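**Q** Predicted coordinates and the sequence they were generated for:
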Amino acid sequence: MSSGYLTTNDGAQIFFKDWGSKTAQPIVFHHGWPLSSDDWDAQMMFFLAKGYRVIAHDRRGHGRSSQTDTGNEMDTYAADVIALAKHLDLKNAIHIGHSTGGGEVAHYVARAEPGRVAKAVLVGAVTPLMLKTEANPGGLPLEVFDGFRNGTAYNRAQFFRDVAAGPFYGFNREGAQVSQGVIDNWWRQGMMAGVKALYDCVAAFSETDFTQDLKVIDVPVLVLHGEDDQVVPIDASARQAIKLLKNGTLITYPGFPHGMATTEAETINKDLLAFIEG
């Protein structure tokens, strides 16, 4: 099967792609907010050509999946991945998550059935906690995420243009090589999603504390983060996450933006491959 739908316990339809030999080692890609599995095109094609089975789903409320008005939080996201792994009978899989998808990977891997997961990768991930609290003084203030909510709920057509053309890919930096196609593709994916699901997901990616998830994961975890990530600042994320992992490796990239898996795919793919084959 090249693509299909999984129906979850609460009736949501989760769209997924499943390419390559079913006997090959599976790599599962988890996208960020407000995107879809299409955000992984450059990685899916690269690893498919290397002989891997590549899988990616549209998180509930996103892309071609149901525009859910409930269940748009991290426990249900992880439960959906558990259902997908069972549906596709995934064993010894590598789970790679970007941004919100990195949180989803941590939440899932901490709960996965034995034998399902071989390794995990967090790319520009929201782990361990994005929101500034007394216990997490390096986080971002609530007003930042209220801005995301308001922009999404009431003016997402313009807000999504501004995010993609600005901080997400670092296109607001002097000398940046701006790609209009990349901006348009981000906007296209964001506009496919259900606005209620995207609104709810802001709390899921900003207020979920993944500290305990990171602590219990015992498979090898690669943490990749751009040092010029303007969306998920590195000091409060990757540099904290690596301290909590039992078996973690951290690679940081000077000047790379949040959306580096797209703009710097050649570098990211090479480091992913080395980790997967290592």
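**A** Structure's in. What do you need?
**Q** Going by C-alpha atoms from here, please, whenever you check contacts or count neighbours.
**A** OK.
**Q** all helices of this structure, in order?
**A** Listed in chain order, the helices of the chain (DSSP state H) span 41-49, 74-87, 100-109, 142-165, 180-192, 195-207, 211-216, 238-244, 260-263, 265-277.
**Q** Turn these into JSON lines, including distance to Q67 and mean neighbour count.
**A** Listed next are the helices of the chain as JSON lines, based on distance: least, CA to CA, whole Å; neighbours: other CA atoms under 10 Å:
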{"stretch": "helix 41-49", "distance to Q67": "22", "mean neighbour count": "17"}
{"stretch": "helix 74-87", "distance to Q67": "13", "mean neighbour count": "19"}
{"stretch": "helix 100-109", "distance to Q67": "18", "mean neighbour count": "29"}
{"stretch": "helix 142-165", "distance to Q67": "14", "mean neighbour count": "16"}
{"stretch": "helix 180-192", "distance to Q67": "9", "mean neighbour count": "18"}
{"stretch": "helix 195-207", "distance to Q67": "7", "mean neighbour count": "21"}
{"stretch": "helix 211-216", "distance to Q67": "27", "mean neighbour count": "18"}
{"stretch": "helix 238-244", "distance to Q67": "31", "mean neighbour count": "19"}
{"stretch": "helix 260-263", "distance to Q67": "26", "mean neighbour count": "22"}
{"stretch": "helix 265-277", "distance to Q67": "30", "mean neighbour count": "14"}
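**Q** Dump these into a markdown table; add distance to Q230 as well.
**A** Rendered in a markdown table, the data for the helices of the chain read as follows (distance: least, CA to CA, whole Å):
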| stretch | distance to Q230 |
| --- | --- |
| helix 41-49 | 22 |
| helix 74-87 | 23 |
| helix 100-109 | 15 |
| helix 142-165 | 10 |
| helix 180-192 | 16 |
| helix 195-207 | 15 |
| helix 211-216 | 22 |
| helix 238-244 | 13 |
| helix 260-263 | 12 |
| helix 265-277 | 18 |
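**Q** ok, structure two:
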Amino acid sequence: MHERAIAFPVEATRRDLLLGAAAGLAALALPFDAFAQASTNENSETKGTNAMPFIKTADNVEIFYKDWGPRDAQPIVFHHGWPLSADDWDNQMMFFLNEGFRVIAHDRRGHGRSTQTDTGNEMDTYAADVAALTDALDLKDAVHIGHSTGGGEVVHYVAHAKKGRVAKAVIIGAVPPIMVKSDKNPGGLPIEVFDGFRAALVANRAQFFLDVPAGPFYGFNRPGAKVSQGLINNWWRQGMMGGAKAHYDCIKAFSETDFTEDLKAIDLPVFVMHGDDDQIVPYADSAPLSAKLLKNGTLKTYQGLPHGMCSTHPEVVNPDLLAFIKG
């Protein structure tokens, strides 16, 4: 079968094509101009449904967030891992939205659509940003769910949250108590591992952000793994939206922050979920230790599941989350 060539009419001169392209671009520019104007508002969600919602922190950083569902329903707040964004929770947000919850997820500073900061990329400021968001939305009795670095963010925020803001918490494949190896944490990963992350990010961030999801993050490097190119591409997309400086700084934040005292201070119910084939946050030096430090912690171990199990196995993760929240 011969392909039919597409011919432009004689009248379609180069000048006509350029004029047509210019007109098309002008038409496309209108909504972007409107967005740019709306996004300068401190909290643009209140200004109209066509604007992307942000809050502005005390140090003038804009934090992007999604807020879906009935405003009078119990809120669930999702905290993403490094170097991703709120989009990493799309599956869980849709699931819990359909269960009648109000679902919220934000892009951590320096990540996703939030300001690409060169300062404040550490856990104290991350938790302060969460507090600013929960204050702005006036969230009460919320369930905070954090994956990986987001799990550390949840622990640090919940340990210091205002009374009445939090009902329960969940940490999944999370970095607490502390990742880096030391005399106090002999089972941790050597600092050279994280130095390697930093070197790879600086050398070729785009390639590094392909290698991580194509390999250990989702367990796609395991024999017989069912590889999803879509997950790999989406991980890369989210990572490249953020700022290199913020991502570089965040490696220290997730690997060297000691969450021991935060874990001890939390008396609310906390569900600790972790795959025992996690190649990013090794199981033995994380989940069981966190569960022991918590006053009211429940540990569930998922045999053979990888670090990114929320994306590879949502049919397993989501019902367990729902049972904990409703329990």
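**A** Arrived safely, thanks for sending. Everything numeric in this text was worked out from a predicted model, so none of it was measured.
**Q** For the two chains, what TM-score is obtained?
**A** Comparing the two superposed chains by TM-score structural alignment, normalised by the length of structure 1, the resulting TM-score equals 0.99, with 278 aligned residues with a CA RMSD of 0.7 Å.
**Q** out of the helices of structure 1, nearest to A93 of structure 1?
**A** Of all the helices of structure 1, helix 74-87 sits nearest to A93 of structure 1, with 9.1 Å by CA to CA.
**Q** post-alignment, the closest one versus structure 2, mean distance?
**A** Comparison of helix 74-87 of structure 1 with structure 2 after fitting gives an average deviation of 0.2 Å (mean CA distance after the TM-score superposition for structure 1).
**Q** What lines up with I94 of structure 1 in structure 2?
**A** With TM-score structural alignment as the criterion, I94 of structure 1 lines up with V143 in structure 2.
**Q** whoops, D41 of structure 1 was the one
**A** Correspondence of D41 of structure 1 to structure 2, assessed by TM-score structural alignment: D90.
**Q** what does P233 of structure 1 give?
**A** Using TM-score structural alignment, P233 of structure 1 lines up with P282 in structure 2.
**Q** And for K270 of structure 1?
**A** Under the alignment (TM-score structural alignment), K270 of structure 1 pairs with P319 of structure 2.
**Q** With E174 of structure 1 instead?
**A** Applying TM-score structural alignment, one finds that E174 of structure 1 aligns to P223 in structure 2.
**Q** Check the gap between that match and L305 of structure 2 for me.
**A** 13 Å (CA to CA, to the nearest Å).
**Q** before we move on, what about R15 of structure 2?
**A** 58 Å.
**Q** just to revisit the earlier point, who's more crowded, P223 and L305 of structure 2?
**A** Comparing P223 of structure 2 with L305 by other CA atoms under 10 Å, the one with more neighbours is L305, at 19 against 7.
**Q** isn't that one right up against D278?
**A** Yes. Applying CA atoms under 8 Å as the test, L305 of structure 2 and D278 come out as touching, 6.8 Å apart.
**Q** Quickly list what's touching both of those two.
**A** By CA atoms under 8 Å, 6 or more residues apart in numbering, L305 of structure 2 and D278 have these common neighbours: G219.
**Q** the strands in the stretch 1-150 of structure 1, which residues?
**A** Applying DSSP state E, counting those that start in this stretch to the stretch 1-150 of structure 1 gives strands spanning 3-7, 13-19, 26-30, 53-57, 93-98, 117-123.
**Q** of all these, which lies closest to A203 of structure 1?
**A** Relative to A203 of structure 1, the nearest member of the strands of the stretch 1-150 of structure 1 by CA to CA is strand 93-98, separated by 16.6 Å.
**Q** do you know how far the closest residue to A167 of structure 2 other than its chain neighbours is from V166 of structure 2?
**A** Here the nearest residue to A167 of structure 2 in space, its sequence neighbours aside, is D141; by CA to CA, 6 or more residues apart in numbering that works out to 4.4 Å. According to CA to CA, D141 of structure 2 stands 5 Å off from V166 of structure 2.
**Q** repeat for F209 of structure 2
**A** From F209 of structure 2 across to V166 of structure 2, the span is 33 Å (CA to CA).
**Q** can you check L289 of structure 2 too?
**A** To V166 of structure 2, L289 of structure 2 is 23 Å away according to CA to CA.
**Q** And for L210 of structure 2?
**A** L210 of structure 2 sits at a distance of 36 Å from V166 of structure 2 (criterion: CA to CA).
**Q** Report the contact partners of the residue nearest to A167 of structure 2.
**A** By CA under 8 Å, 6+ apart, the contact list for D141 of structure 2 reads 74-75, 164-168.
**Q** List only buried entries from those.
**A** The neighbour-count test (16 or more other CA atoms under 10 Å) applied to the contacts of D141 of structure 2 identifies 74-75, 165-168 as buried.
**Q** re the thing from before, right, and the match of I94 of structure 1 touches H79 too?
**A** No. Applying CA under 8 Å as the test, V143 of structure 2 and H79 come out as separate, 10.9 Å apart.
**Q** More neighbours: which of the two?
**A** Each of V143 of structure 2 and H79 had its neighbours counted (other CA under 10 Å), and the higher figure belongs to H79 (27 against 24).
**Q** That one maps to what in structure 1?
**A** Aligning on TM-score structural alignment places H79 of structure 2 opposite H30 in structure 1.
**Q** Next: E99 of structure 2.
**A** When the two structures are superposed using TM-score structural alignment, E99 of structure 2 falls opposite K50 in structure 1.
**Q** That match: how many residues sit nearby?
**A** K50 of structure 1: 10 surrounding residues under other CA under 10 Å.
**Q** Could you tell me how far it is located from N269 of structure 1?
**A** Separation of K50 of structure 1 from N269 of structure 1 (CA to CA): 11 Å.
**Q** Check Y108 of structure 1 too.
**A** 23 Å.
**Q** ok, now L224 of structure 1?
**A** 11 Å.
**Q** can you check Y5 of structure 1 too?
**A** With CA to CA as the criterion, Y5 of structure 1 and N269 of structure 1 are 27 Å apart.
**Q** now swap in G170 of structure 1 and tell me
**A** 19 Å.
**Q** just Q177 of structure 1 next, same as before
**A** 20 Å.
**Q** One more: I234 of structure 1?
**A** The span separating I234 of structure 1 from N269 of structure 1 equals 20 Å under the rule CA to CA.
**Q** cool, V117 of structure 1 as well?
**A** Counting by CA to CA, the gap from V117 of structure 1 to N269 of structure 1 is 20 Å.
**Q** now T68 of structure 1
**A** Counting by CA to CA, the gap between T68 of structure 1 and N269 of structure 1 amounts to 32 Å.
**Q** G115 of structure 1 reaches D89, doesn't it?
**A** No. Using CA under 8 Å, G115 of structure 1 is not in contact with D89, being 10.7 Å away.
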